[in-house]
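with the sequence up front, the predicted model follows.
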Amino acid sequence: MTMREVANCRCEQYLLPGLGAIAMFNRGTLFLLVLGAAIVVPYVMFDEGLSKTARTEWQRFFGGSSAPAANNASMASWFQAAPQGIPQFDAGPQLPPISLEEALRLDISSVWVTSHWSRVNTVAGEGDEMGLRVALVSGTQPTDIAGSLTYYFDQRHQLQRITFTGLTGDESRVITHLMTKFGLRPQPTVVAGLYQAPAGPGKVSQAQVNHLPVVQAAAINARAELAIEIFRPGPITPVSAAKDMTPAKTQQVKSPRIW
């Protein structure tokens, strides 16, 4: 054996145990590092202060890179301490209620309608009419009315027709107003009430009162149905010319159920 071979054997004898110890030391260190990361990283993620600090240090170390910032921002949104409240939307100004006497009249403009209700729906009418539909609740007394009210205007923006379908606890107030204001008169009928008045050729203003299928004693504001249609008065046919006409105008028309 040469001197070089003897030297190599002695080196292997002293170095191999040392390299094994270093390898074991590296494996133990790696295990400790992984264990520490598994404990520390979730703690940093869940703690808002540490998360902000870690994000700052990350950006400073990598020169303000946009990718880590975006990832941390999404992470912060996941772990917010308290949820955001639901936004409150403005429902519009609280307008005073409109009485039935003020609502059921023909000297009303479209501007008046849109300024007295916070919500107005536009609907199509007959021919060239344009309808403005609103929800009317005239009050809380049994003699008040509640339902759907529609104003129909012509091309000159003049109110030509009013329709209403809804409920009331006592129809005496609204019927008295219609008889006084529009000349409606009671007609023979098997329903709760039928009131009519001629309003021009082929037009009849009328109000019909129907019994509800079930009347509850506790529902003092909902004991009868109302179906009202008021036309702007036009030329009235003379009595002499109306003798040969059939009494179709006084024929009762059963209104559809609205509830």
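Sure thing, it's come through.

all contacts plus neighbour counts: C-alpha atoms, from now on.
OK.

by contact count, what packs against the helix ranked longest in the chain?
Identified as the longest helix of the chain according to DSSP state H is helix 3-46. Helix 3-46 sits against helix 48-61, with contacts defined as 3 or more C-alpha pairs under 8 Å, 6 or more residues apart in numbering; DSSP states H and E.

take this one as well and set it beside the first:
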Amino acid sequence: MFPRRLFIPSLLAAVGVPYAMMREDQRQVQTATKSGISKHSSYYNGITSPGVATGIPLAGKPGMELHQLFRFNISPHWVTANWPRVSTIQTSTNLQGLRIPVVTGTQKDALVGVLTYYFDSQDRLVRISFQGHTGDERPLVQYCLKQFELRVTPKLGSGMYAYKRRGRPLSLLRVRRAPVIRASTPNASLEVSLELNHPRLSRELSSKFRNQL
């Protein structure tokens, strides 16, 4: 079997998400160091962050599952403790984004792409955004339906799922077939765009996702 340490970088490159290209705006994005995020930040819901690990792969600790990645009790220190390289993004809404590459595995339903956690000034996680690929969207869709109450929304288009508040989408998942499907990467045949907004701390979708409606 293709060694995992060689497979993951190849997969990241194959689906077009090499780490150097994760930066949307070179003027806004900086490389975050471990000391750049205080270990004594106020952690949302009281989560305790693990100690900073060494020798962690670029795509994070292996074996990360959906319930670990997509939840709102994550702290900035948890992110920097589990990924050796994190990019920071300052948004126009005064949220700080921590952006990381993610590969959840090598199976067909694994996720590979870029994950961004957006925190407010109190280090509370307000928004989670994922852009990437998979070969089987069903585990992610079922998790979002159960955990975040997204629903199939055919009026928004094929492969669209949304959580609505006052009739307007607050969280959104879009799945569509990738424009290029390679036999060598069957777990990258589908494009996935996901934005989850905290139902109490967020008011609306980001402008990027609103433009997809």
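Perfect, I can see it now. The model shown is predicted, which means the values in this text are computed figures rather than measured ones.

what span of the second structure is the longest helix of the first structure aligned with?
Following TM-score structural alignment, the aligned partner range for helix 3-46 of the first structure in the second structure is empty.

helices of the second structure, start to end?
4-14, 66-69, 76-82, 138-148, 207-210.

out of those, deepest packed?
Neighbour counts (mean count of other C-alpha atoms under 10 Å) averaged over each of the helices of the second structure peak at helix 76-82, with a mean of 23.

in the first structure, what stretch matches it?
If you align by TM-score structural alignment, helix 76-82 of the second structure falls on residues 110-116 of the first structure.

pull the residues that contact the matching stretch.
95, 98, 120, 132, 153, 157 (C-alpha atoms under 8 Å, 6 or more residues apart in numbering).

and if you look at stretch 212-230 of the first structure?
Outside stretch 212-230 of the first structure, the residues touching it (C-alpha under 8 Å, 6+ apart) are 140-145, 161-171, 204-211, 255, 258.

how about it: buried residues?
Applying a neighbour-count criterion of 16 or more other C-alpha atoms under 10 Å, one finds 220, 221, 222, 223, 224, 225, 226, 227, 228, 229, 230 buried in stretch 212-230 of the first structure.

sorry, back to before: quick one: the longest helix of the first structure to chain centroid distance?
Centroid displacement of helix 3-46 of the first structure relative to its chain, using C-alpha atoms, centre = their mean, to the nearest Å, is 68 Å.

how about stretch 163-182 of the first structure?
30 Å.

what does stretch 141-149 of the first structure give?
Mean C-alpha position of stretch 141-149 of the first structure versus that of the full chain (C-alpha atoms, centre = their mean) differs by 23 Å.

in the second structure, what stretch matches that stretch?
Under TM-score structural alignment, stretch 141-149 of the first structure corresponds to residues 107-115 of the second structure.

buried residues, that stretch. List them.
109, 110, 111, 112, 113, 114, 115.

try stretch 147-156 of the second structure
Of the residues in stretch 147-156 of the second structure, those buried (16+ other C-alpha under 10 Å) are 148, 150, 151, 152, 153.

alignment lookup: the last one to the first structure.
In the superposition onto the first structure, residue 153 of the second structure corresponds to residue 187 when matched by TM-score structural alignment.
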